[in-house]
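[1] fold the following for me, if possible:
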Amino acid sequence: MELCHQISLVAGPIITALFIGTVSYPIMFMILACTFFVGTLFVLSLHSHSNTKDTTSESTTDSKARSYFKEIVGGIRFTYSIPILAIILTTSLFTNMMFSGPVNMIIPIHVNDLGWDGSAFSSLITSLGVGMIVGGMLTGLFKGFRGKFMLLPVILGCMGVGISSYYFIEELSFGLVSHFLIGMALSMTNIPFITYIQSTVPANMLGRVMSLLSLMSVGFGPVSYALCSFLLAKNIATPGHLLFFGGIIFASVSLSLFFFRSFRQMEQHPNWKKPAMEEELLPATLSS
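    From the prediction side, this is the model:
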């Protein structure tokens, strides 16, 4: 799923760059609307199949009795009662706050200030997507960095340095390299952390924990945009300064993971240490 998402990040900017020079914006938005409509048809074709035989009457009654709000509160309490989950989600909150605004909002402004055009920005986004694909492949090659999680803060720290480097970039080629390395680091850290959560969290709590992770990584993006907009509107900082200091904060928060014993010992979890026999049998199971 991550690779499919990353491939779309590569194909999208390339197609957009071609459209910018050939069609008008109204036609581009019409094409966009059509793609969303086709996507809707695919979503409508999906069906959820539940096996009622595997669900006991007690669990069914219990699930009906609990309200949705109580389930959310229960998920939050469960997540923050386990130190390593709390550390992962809190780190995700701060790193995405420093990533969403500076990269998704400030870089286009910085590109414009450098005098580059829309095609240059599309090339940067394409480079980011290619880096994510390569990073995803490397993550699979190294088996999700199992047994090497101490490398993840270093990779995240390098990602922060890549964001800060935009303050010094004046040539497009350097921007493409920086975007490529940021994309690689993004995949090489996101996939192992998500895999770890899915491997260690009980099945009955997994959906709520993953929802909280999505909230931390995506839901607070608008907060980052608002903060960056405020700093720019009040002339407190320039786009270059936001990229520079945002990257430094990003790297500092990432490297601070080394100070937590729960993080240093996270791979000692019994569900994570057990032999990956089920993963080896997965292709045969799918084919049957």
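[2] when you work out contacts or count neighbours from here on, use the C-alpha atoms and nothing else.
    Noted.
[3] longest helix in this structure, please.
    For the chain, the longest helix by residue count, based on DSSP state H, is helix 172-200.
[4] give the other helices and strands that that helix contacts.
    Contact here means 3 or more C-alpha pairs under 8 Å, 6 or more residues apart in numbering; DSSP states H and E; on that basis helix 172-200 packs against helix 118-141, helix 152-164, helix 270-273.
[5] how about these in a markdown table, adding distance to Ile14?
    A markdown table is the format used below for those (distance: least, C-alpha to C-alpha, whole Å):
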| stretch | distance to Ile14 |
| --- | --- |
| helix 118-141 | 7 |
| helix 152-164 | 22 |
| helix 270-273 | 39 |
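[6] out of those, deepest packed?
    helix 152-164 (a mean of 23; mean count of other C-alpha atoms under 10 Å).
[7] could you measure from Ile133 over to Val253?
    Counting by C-alpha to C-alpha, to the nearest Å, the separation of Ile133 from Val253 is 25 Å.
[8] in what helix or strand does Ala11 lie?
    Using DSSP states H and E, Ala11 sits within helix 2-20.
[9] which helices and strands does that helix pack with?
    helix 118-141.
[10] if we use 10 Å, what do you get?
    Under the contact definition 3 or more C-alpha pairs under 10 Å, 6 or more residues apart in numbering; DSSP states H and E, helix 2-20 sits against helix 25-44, helix 118-141, helix 172-200.
[11] so which of the helices and strands packed on helix 172-200 gets nearest His5?
    With C-alpha to C-alpha as the criterion, His5 lies closest to helix 118-141 of these, at 8.9 Å.
[12] for the residue nearest the centre of the chain, give me its contacts.
    Closest to where the C-alpha atoms of the chain average out (C-alpha atoms, centre = their mean) is Asn190, at 5.8 Å. By C-alpha atoms under 10 Å, 6 or more residues apart in numbering, the contact set of Asn190 is 2, 92, 136, 139, 144, 152, 156.
[13] to compare with the earlier structure, here is another sequence to fold:
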Amino acid sequence: MIPITKEAKVRTGIWKGKFIYLWVASIFSSLSISMYLTIEQWYVVNYLNLKSSLGIILMATTIPRVLLMVIGGVVSDKYRRSKVIFFSLLTRCFMLLLMALFYTNNLLSLSVLFIFALLFGASDAFFWSARDSIVPGIVHKEQLVRANSVIQTTNQLSVMFGPVLGATLLSLFSYSTIFLIIAFTLLISIILLQFIKEKKTLRPKKTSILRDLAEGINYVKDSSFLLTVMVTFIIVNLFFIGPLMLSIPILAEDRFKGNAFYLSIFQSSFASGMLLGAIVMGWLNIKRNRGKLAISFIFLEGLLLMIFSQGINLWLAAAILLAIGCCVSSINILIVSLIQEKTPSTIVGRVMSVNTMVSMGLIPVSYGLVSTLLSINVDIKFILLCAGIVIVLFSVLLLLKASDLKNT
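    You can find the predicted model right below:
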């Protein structure tokens, strides 16, 4: 009999057992969430004809998710993570059924939709915390990079195809029917989660949420590696997300004559790059020098941002956005895998949620800073150039000083 090598086991290990159920459940849940967000926005713009109120609904969906992310991490460490995911999806499934009922009876007004958006965002905070922290408990540590790559690939595909499926449903069915269809896709995820037999985490004594939260924050404060990671995500998100995402529609409008075709090329290139990066990371399943590699991708990300800020033609700009997307996805996968591997399972939910909350919370700040600079007539190309320089300099600083991340 031919012996199975350790590497072969690593390559095939995630494609069986608990991870398969989690992965398929993630496919249905991610698609349903992506479709819901598309339907929600179109309902406000098209059905209610309240375009000016769209921002309010989007804030109601996103702010509770950011604020409750840490609480979601506490709950994920306190209870079985599969059960936390289960109740998060079940709550949203129930809300969609209620939305179908409200719509049928002409009661789904903007104020009612606002309440549903708040609840949907709050439930989402518990889902992501539990989903990210359950992975180290169901796959071997040598499979973490590959497992996270598969999850990231699923997320990117959902972001790309969810709106398309949502738009297709809008052309075929009424809103009430669409809400029921999305609820059914969530129900499939709920059923699949029942096959994940997760061991319950034993806690020595009952503690309050505030005490658990303080324990997680203190653990992060006492770890130079985690502090370095957190500062890295803060700098990168603050100087990267806002300048890049706001520059895409502006450059498509100013430099390429406002043709929507060019805008779609830019957006598709960036999304495709993130998908490609996740696939490559999963295929390579890198185990060594992940810290140095992540720093190298941050350097390349800043350099590409500087190049993108200059006067370049359409297809070169699209290629640069593709490469930037690859960098973004690769950085996330490498660093998240390191956090999962180096953090004890009893506290990984809180650590992941603290990191996510801090990094996500600064994205609106980044948007606001760029919008403010644009309002005082600062050129978007100059903003991109400065942001790229800051990221490049920060990556050099990491390479010189951040030994905890560099040598991990």
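[14] lining up the contacts of Asn190 of the first structure with the second structure, which overlap?
    Compared against the second structure with both residues aligned by TM-score structural alignment, their matches' C-alpha atoms under 10 Å, those retain 2, 92, 136, 152.
[15] ok, which pair from those residues is furthest apart?
    Using C-alpha to C-alpha, these span at most 18.6 Å, a distance reached by Ser92 and Gly136.
[16] quick revisit: and the helix holding Ala11 of the first structure, which residues are buried?
    For helix 2-20 of the first structure, the neighbour count (16 or more other C-alpha atoms under 10 Å) marks 3, 6-7, 9-10, 13-14, 16-17 as buried.
[17] can you tell me what sits against that helix?
    Applying C-alpha under 10 Å, 6+ apart, the contact partners of helix 2-20 of the first structure are 1, 22-23, 25, 27-28, 118-137, 183, 187, 190-191.
[18] any chance of JSON lines for the helices and strands packed on helix 2-20 of the first structure, columns distance to Ile163 of the first structure?
    Formatted as JSON lines, these follow (distance: least, C-alpha to C-alpha, whole Å):
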{"stretch": "helix 25-44", "distance to Ile163 of the first structure": "30"}
{"stretch": "helix 118-141", "distance to Ile163 of the first structure": "12"}
{"stretch": "helix 172-200", "distance to Ile163 of the first structure": "7"}
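[19] now for those, which one comes closest to Ala86 of the first structure?
    Comparing those by C-alpha to C-alpha, helix 172-200 comes nearest, at 11.3 Å.
[20] so what corresponds to Ile133 of the first structure in the second structure?
    Mapped onto the second structure by TM-score structural alignment, Ile133 of the first structure lines up with Leu275.
[21] for that match, what are its contacts?
    Applying C-alpha under 10 Å, 6+ apart, we find Leu275 of the second structure in contact with 149-150, 152-157, 160, 269, 322, 325-326, 328-330.
[22] out of those residues, who's nearest Met360 of the second structure?
    Closest approach between the contacts of Leu275 of the second structure and Met360 of the second structure, by C-alpha to C-alpha: Val328, at 14.2 Å.
[23] ok, that closest one touching Met281?
    No - applying C-alpha atoms under 10 Å, one finds Val328 of the second structure not in contact with Met281, separated by 11.6 Å.
[24] show me whatever sits in contact with both of those two.
    By C-alpha under 10 Å, 6+ apart, no residue touches both Val328 of the second structure and Met281.
[25] reformat the kept ones among the contacts of Asn190 of the first structure as JSON lines; add distance to Val223 of the first structure.
    Formatted as JSON lines, those follow (distance: C-alpha to C-alpha, whole Å):
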{"residue": "Glu2", "distance to Val223 of the first structure": "25"}
{"residue": "Ser92", "distance to Val223 of the first structure": "14"}
{"residue": "Gly136", "distance to Val223 of the first structure": "28"}
{"residue": "Leu152", "distance to Val223 of the first structure": "26"}
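[26] how about the contacts of Asn190 of the first structure in TSV, adding distance to Met216 of the first structure?
    Conversion of the contacts of Asn190 of the first structure to TSV gives the following (distance: C-alpha to C-alpha, whole Å):
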residue	distance to Met216 of the first structure
Glu2	18
Ser92	6
Gly136	21
Thr139	23
Gly144	22
Leu152	18
Leu156	17
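[27] Leu114 of the first structure: which of those is nearest?
    Leu156 (26.7 Å).
[28] residue in the second structure matching the closest one?
    Counting by TM-score structural alignment, Leu156 of the first structure corresponds to Ile298 in the second structure.
[29] need the nearest residue in space to that match, chain neighbours excluded.
    Here the nearest residue to Ile298 of the second structure in space, its sequence neighbours aside, is Ser395; by C-alpha to C-alpha, 6 or more residues apart in numbering that works out to 6.0 Å.
[30] so what corresponds to the one you found in the first structure?
    Using TM-score structural alignment, Ser395 of the second structure sits opposite Ser254 in the first structure.
[31] ok, Pro136 of the second structure next?
    Aligned partner of Pro136 of the second structure by TM-score structural alignment: none.
[32] for Pro136 of the second structure, pull up the helix or strand it's in.
    Following DSSP H and E, one finds Pro136 of the second structure within helix 110-138.
[33] quick one: that helix to chain centroid distance?
    12 Å (C-alpha atoms, centre = their mean, to the nearest Å).
[34] what does stretch 48-67 of the first structure give?
    32 Å.
[35] next: stretch 212-220 of the second structure.
    For stretch 212-220 of the second structure, the gap between its own C-alpha mean and the chain's C-alpha mean amounts to 23 Å (C-alpha atoms, centre = their mean).
[36] could you do stretch 59-77 of the second structure as well?
    The answer for stretch 59-77 of the second structure is 13 Å, by C-alpha atoms, centre = their mean.
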